[in-house]
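Enquirer: What follows is a predicted structure for the sequence shown.
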Amino acid sequence: MTFRSWVLAAVAVAAAAGVALFASSYYVTLASFVLLYATVALGLTLMTGFAGLISFGQAAFVGIGAYAAGYLAVAHGVPGWATLLAGVALATLAAAAIGALTLSMGGHYLSLATLAWGVVVYYGLGIVEPLGGFNGLSGTPALTLFGFDFASERSMFCLIALGFALAFWLVRNLLDSRLGRAVRALRAGGDLPEAFGAHAFRLKVAVFCTAAGLAGMAGWLYVYMQRFLNPTPFGLQMSIEYLFMAVMGGVGALWGALAGAGLVVVLKQVLQDVLPALLGRSGNFEMAVFGLLMLLILARANAGLWPLLARWTRATPAAPLRPVPRGEPAVLHAPAGRASGAPGEVLLRVDGAEKRFGGLVAVNRVSFEVRGGEIVALLGPNGAGKSTLFNLITGLLPASAGAITLRGQRIDALGARHVAARGVARTFQHVKLVADMSVRDNAALGCHLLGRDGWLRAMLRLDRREEAAIEAMALAQLRRCGLEDLADAPAASLPLGKQRVLEIARALCARPQLLLLDEPAAGLRHQEKKTLAALLKQLRGEGVTVLIVDHDMEFIMDIADRLVVMQFGQKIAEGEAQAVRDDPRVQQAYLGSAA
């Protein structure tokens, strides 16, 4: 944690202690609702701000956790600790089932799906008679937990504050881990984490279940605080309010969940008292005000209030030096079956590769080889089919015909993450970085397949030895590529040339057998191209095998051992650089006429 994080934590603890010791019952209850809602909003922040998923049904998981705990406590006298486990487990299992069906959807379809199952759960809670129907479930006993009695408002506030602190710690630990970096990469599209071996769909389901588990814990706290349940607090309106809290506070910052919950709860209470008096009649007028406030925030501070407050109060650098995790680093292991090829050995063989999009033949029976320790360039004018062939090799697209083998094993039928596991690492034609992650963390994303610690170990911060090794690897590759001094800068702050070098550093972190670079010189100035060329020559001298796609003949001639030239999806020339350059067909492709 940075110094600033420690200060914020100390202020939060002091504020909670002040409320517990000195506030009136009214403000204790108000603060309890703020922290309770902030726990749910924290899960939404993880989903929306870091994983790029939007849910309009989060209140349903609160309801599932609350009703599971309340029913077991009232009907069967189950103790508090067991009802906590039941509430969290049931909410998580429900999220796993719902997520398996809905998370393959994208965009507005996912939002509509979450809206639908939120409505289903709400009415489901209302029609089940053992749960009290819409009349509600009463008679929940006061919570007793490990000999401590939580019957009073102040004691429940302390428990809710502890629950929020635990949730905050778990989510923060997760984001500061190998899996957390893959989650944050989801916002750049599924192609980015998949290219480095992460299972994008499983990550989405895990995030969805984690947010539901936090909501289930909040539901457990809610039922013992209120001691009465009915479906109303778990309907669509409350789900929208939770989303308001996350967005208003700032979905890109964990503290934003607390800021947003505080703003919504306090403002709602004030508006419910003031608006009926002003308008002369009662109604849910506060929702209209929240809608207008949301529009104002999206227009003027679309990152939310917390980043705005952080900028106003910042007394430390924007990207303070983050210490390497303590502990002896673990040993990172490449996936089983991966081995480095000997110099001169055929590493990659493309044999008659073909890709059709309906009647369009984008790649037409292309064949070539890449041997260990060499740089092979795949050249051609725009629209020649280079990037499509590149995507066939990396598994982003399936081949329509032909075979692609890596050290004798076919990879053309594998997906991107399986190709990555075989030792193929890539960059992208259009730079794909996680803009608000540091240079160090973007590079460390490339180490995803080298780690083994799972979701739970990351949340409990038991992965520190592995993290130390991953950070050491990331720094080593940044040093290799000349970016070590910028390790703690946000990736978005780098110029384009350095962003492309950062992509190369990230790919090298994967310990690849084969490094594929998709138009790394595109958009670079002359001096940046010279720097990139020097780096690629250095990598060749260190034994790295490179396949590079580009259309800049001058840049490629300086670095490539062999050239493969494509035009209209077909290979028109292959061989050593100078011979290919003098080929009339190549000159025709580039100049429009033979020299």
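Expert: Good, I have the coordinates. Numbers count the residues shown, from 1 in each chain.
Enquirer: from here on, contacts and neighbour counts on C-alpha atoms
Expert: Noted.
Enquirer: Not counting stretch 320-337 itself, show me its contacts.
Expert: The set of residues external to stretch 320-337 that reach it, using C-alpha atoms under 8 Å, 6 or more residues apart in numbering, is 1-2, 421-422, 449-451, 464-472, 488, 511.
Enquirer: let's go with 10 Å and repeat that
Expert: Residues lying outside stretch 320-337 but in contact with it, judged by C-alpha atoms under 10 Å, 6 or more residues apart in numbering, are 1-4, 420-423, 438, 440, 447-452, 463-473, 487-489, 510-512.
Enquirer: Buried subset of the residues you listed, written for ChimeraX?
Expert: To isolate in ChimeraX the members of the contacts of stretch 320-337 that are buried, counting by 16 or more other C-alpha atoms under 10 Å, one can use:
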select :420,421,422,423,438,440,447,448,449,450,451,463,464,465,466,467,468,469,470,471,472,473,487,488,489,510,511,512
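Enquirer: Which of the contacts of stretch 320-337 fall in helices?
Expert: Applying DSSP state H to the contacts of stretch 320-337, the entries found in helices are 3-4, 420-421, 440, 464-473.
Enquirer: What distance do you get for residue 32 to residue 267?
Expert: 15 Å (C-alpha to C-alpha, to the nearest Å).
Enquirer: Who has more neighbours out of these two?
Expert: Between residue 32 and residue 267, counted using other C-alpha atoms under 10 Å, the more crowded position is residue 32 (26 against 15).
Enquirer: That one and residue 153 touch, don't they?
Expert: Yes: with contact defined as C-alpha atoms under 10 Å, residue 32 counts as touching residue 153 (8.6 Å).
Enquirer: now the strands for the stretch 151-300 of the chain?
Expert: Listed in chain order, the strands of the stretch 151-300 of the chain (DSSP state E, counting those that start in this stretch) span residues 228-229.
Enquirer: actually the stretch 351-500 of the chain, sorry about that
Expert: According to DSSP E, counting those that start in this stretch, the stretch 351-500 of the chain carries its strands in the segments 360-371, 375-379, 401-406, 409-410, 424-426.
Enquirer: Okay, one more to line up with it:
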Amino acid sequence: MPQRLPIMLFALVMAVIPFIPGMPPFWIVLLDNIGLSALVAMGLVLLTGVGGLTSFGQAAFCGFGAYTTAVLTTAYGLSPWLALPLSLIVSGLAAVVLGLITVRLSGHYLPLGTIAWGIGLFYLFSKLEFLGRNDGISGVPPLSIGSLKMIDPGTIYFAIWIAVLVSALLTMNLLDSRTGRAIRALRRGHIAAEAFGVQTPRAKLLVFIYAAVLAGLSGWLYAHFERAVNPTPFGAQAGIEYLFVAVVGGAGYVWGGVLGAAIVVILKEILQSYLPYVFHGEGQLETIVFGILLVTLLQIAPTGVWPWLMARIPLKPNRRRPDTSLTLPARPRAAETPGVLLQIDHARKQFGGVVAVNDVSFDVQTREIVALIGPNGAGKSTTFNLVTGVLTSSGGRISVLGKNINNAPPQEVVKLGVARTFQHVKLVPDMSVLENVAIGAHLRGHAGAVASMLRLDRADEAKLLAEAARQIERVGLSEQINQLAGSLSLGQQRIVEIARALCVDPMLLLLDEPAAGLRHMEKQQLAALLRQLRDGGMSVLLVEHDMGFVMDLADRIVVLDFGTKIAEGTPAAIKTNPDVIKAYLGAVA
């Protein structure tokens, strides 16, 4: 209830505005335009600010929604309300077709791709005969409920802002869910997300379609607001402006989209109205001044106006701790009797002419801690990446419980109960510790995007968060559970990664330099935790440079040098092995 209170207050204020005595009709029109822009900006918040996919083509999806309802209501006499789902479906289908191509792009190719098809669709709208070419379609009927026709801006105002509020609520529900965490994890790269079962192409396509549907909804409302449709509002310039709206408001914040729409629409109107008087109508200087003001605003608030304002309002978030009495079904454990869990047989990885892993063979038994050591560049992390599917192998065979996982994608490897941490920490810094750790339980949840938006996932979500809270407590970070992951020390972030991996409920835990950045007592606590995990039936394969930590902890040690295995045995045997001493200390020593 406290989280929904601001929304209820905002809805109440927006409902009262049209009834304020002396309210100029011009301001109602302005608020209508703000609402239409806010719908598109909310989609961009999810697509660009949260999902990390930059799009300059959202105006084209507004065009799909607007033209669909215009054609259906004028040419076929369909009711605007019946045209609504069809407008959203057409926008969504267009997003599927374009998204299957676009979301596979990365870097600067992605925004360039959206500009390309945005311009192409703009010209398509202006050339098709049944869309009225450049003249467009006029005589679009108004929205109506019974005898009430929403002809004037004051009546359609309610339809627009109800759509904004409902969309904001659905978007916040989606972000506050298992699917939302998967989407938010994409912004920091796909490797960590995929290591815990997130299907990144599917997640990217989901946000692409969702943003397009919101833009289509805006287009549908625009058509019945203006009562006419032509290509002008759906060109590349409008697409760039919508992205400006999202960035100015705060690209990662739902209400930032609404605030950004208000700032940009009002600023444009003021400049267009008053600058001609100041400069006596000479030239269209409002575009220049508009750009200067936006750049100045982004200098003051680089992450957007909404987070800038929130940082200056002393509000303490009310976060309840998860109910840790709720449990998820445990993964079936490996056999109690000793046996091979992980088998690496002549694994090989070449990068061009460089052999990073050279026919390496070793295994990990059940209930065993194995350390993989060697100098920098020995191929340890590359071996980890071969096991977890991050890299494809050049030869050899890798199996888990006898099942060949050679070149299997990371999502399939983690399903077998293999979880990992990373040499370079891969957390989402602006998500809390609890949310980061809960990503590890992604495959143990089942609720999808629609259930999340409609808040039908609460039972599933409560169990996922309870599991995350238990693992955070297990690794000794209960006090930091609601802190942002980016605010923790490097050592604490590594412990958070271990908690995230434990949420998989793995049979095999791969730890890449887990003790780096930890103090002596913290290392002792970590060693105690790993022994406890081993005694509980879990196997551990770790890479570590702290030889004191390794020698006291590992049951067996495998030594690599320049990608080749040079020794394997107990810590006592490895300490006296001449090849290991030579690799670490040099032949003279």
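Expert: Thanks, I have the structure now. Quantities reported herein were computed from a predicted structural model and do not represent experimental measurements.
Enquirer: rewinding a little: which residues are common contacts for residue 32 and residue 153 of structure 1?
Expert: Listed as contacting both residue 32 of structure 1 and residue 153 by C-alpha under 10 Å, 6+ apart are 20, 26, 159, 225.
Enquirer: Between these, which sits nearest residue 382 of structure 1?
Expert: residue 159 (62.1 Å; C-alpha to C-alpha).
Enquirer: Does the closest one touch residue 150 like I think?
Expert: Yes: with the criterion set as C-alpha under 10 Å, residue 159 of structure 1 and residue 150 qualify as a contacting pair; they are 8.0 Å apart.
Enquirer: Need the overlap of contacts for these two.
Expert: Residues touching both residue 159 of structure 1 and residue 150 (C-alpha under 10 Å, 6+ apart) are residue 225.
Enquirer: quick revisit: buried ones among the shared contacts of residue 32 and residue 153 of structure 1?
Expert: Buried residues within those, counting neighbours by 16+ other C-alpha under 10 Å: 20, 159, 225.
Enquirer: Save these as CSV, and put in distance to residue 188 of structure 1 too.
Expert: Conversion of those to CSV gives the following (distance: C-alpha to C-alpha, whole Å):
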residue, distance to residue 188 of structure 1
20, 43
159, 38
225, 40
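Enquirer: now, which of those residues lie within helices?
Expert: Secondary structure defined by DSSP H assigns 20, 159, 225 of those to helices.
Enquirer: show me the contacts for the residue mapped onto the last one from structure 2.
Expert: Aligning on TM-score structural alignment places residue 225 of structure 1 opposite residue 225 in structure 2. Taking C-alpha under 10 Å, 6+ apart as the criterion, residue 225 of structure 2 is in contact with 29, 32-33, 36, 140-143, 150-153, 155-157, 159-160, 219.
Enquirer: from those, which would you call buried?
Expert: The neighbour-count test (16+ other C-alpha under 10 Å) marks 29, 32-33, 36, 140-143, 150-151, 153, 155-157, 159-160, 219 as buried among the contacts of residue 225 of structure 2.
Enquirer: mean shift of the stretch of helix or strand residue 113 of structure 1 belongs to relative to structure 2?
Expert: Residue 113 of structure 1 belongs to helix 107-127 when elements are defined using DSSP states H and E. The superposed helix 107-127 of structure 1 is, by mean C-alpha distance after the TM-score superposition for structure 1, a mean 0.5 Å from where its aligned residues fall in structure 2.
Enquirer: which of the residues in that helix are buried?
Expert: 110-115, 117-119, 121-123, 125-126.
Enquirer: how about those residues in TSV, adding distance to residue 539 of structure 1?
Expert: Converted to TSV, those look like this (distance: C-alpha to C-alpha, whole Å):
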residue	distance to residue 539 of structure 1
110	43
111	45
112	48
113	48
114	48
115	51
117	52
118	53
119	56
121	56
122	59
123	61
125	62
126	65
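Enquirer: so how many other residues sit close to residue 144 of structure 2?
Expert: Once other C-alpha under 10 Å is used to define contacts, residue 144 of structure 2 is seen to have 16 neighbours.
Enquirer: right, I mislabeled it, should have said residue 284 of structure 1
Expert: Applying the criterion other C-alpha under 10 Å, we find 12 residues in the vicinity of residue 284 of structure 1.
Enquirer: Equivalent analysis for the one 4 residues further on, please.
Expert: Residue 288 of structure 1: 10 surrounding residues under other C-alpha under 10 Å.
Enquirer: what's the answer for residue 312 of structure 1, then?
Expert: Counted with other C-alpha under 10 Å, the neighbours of residue 312 of structure 1 add up to 9.
Enquirer: mind checking how far residue 206 of structure 1 is from residue 240 of structure 1?
Expert: Applying C-alpha to C-alpha, the value for residue 206 of structure 1 to residue 240 of structure 1 is 22 Å.
Enquirer: Also residue 544 of structure 1?
Expert: When distance is defined by C-alpha to C-alpha, residue 544 of structure 1 is 52 Å away from residue 240 of structure 1.
Enquirer: give me every residue that touches the residue mapped onto residue 466 of structure 1 from structure 2.
Expert: Residue 466 of structure 1 maps onto residue 460 in structure 2, with residues paired by TM-score structural alignment. Applying C-alpha under 10 Å, 6+ apart, we find residue 460 of structure 2 in contact with 177-178, 326, 328, 444-447, 452.
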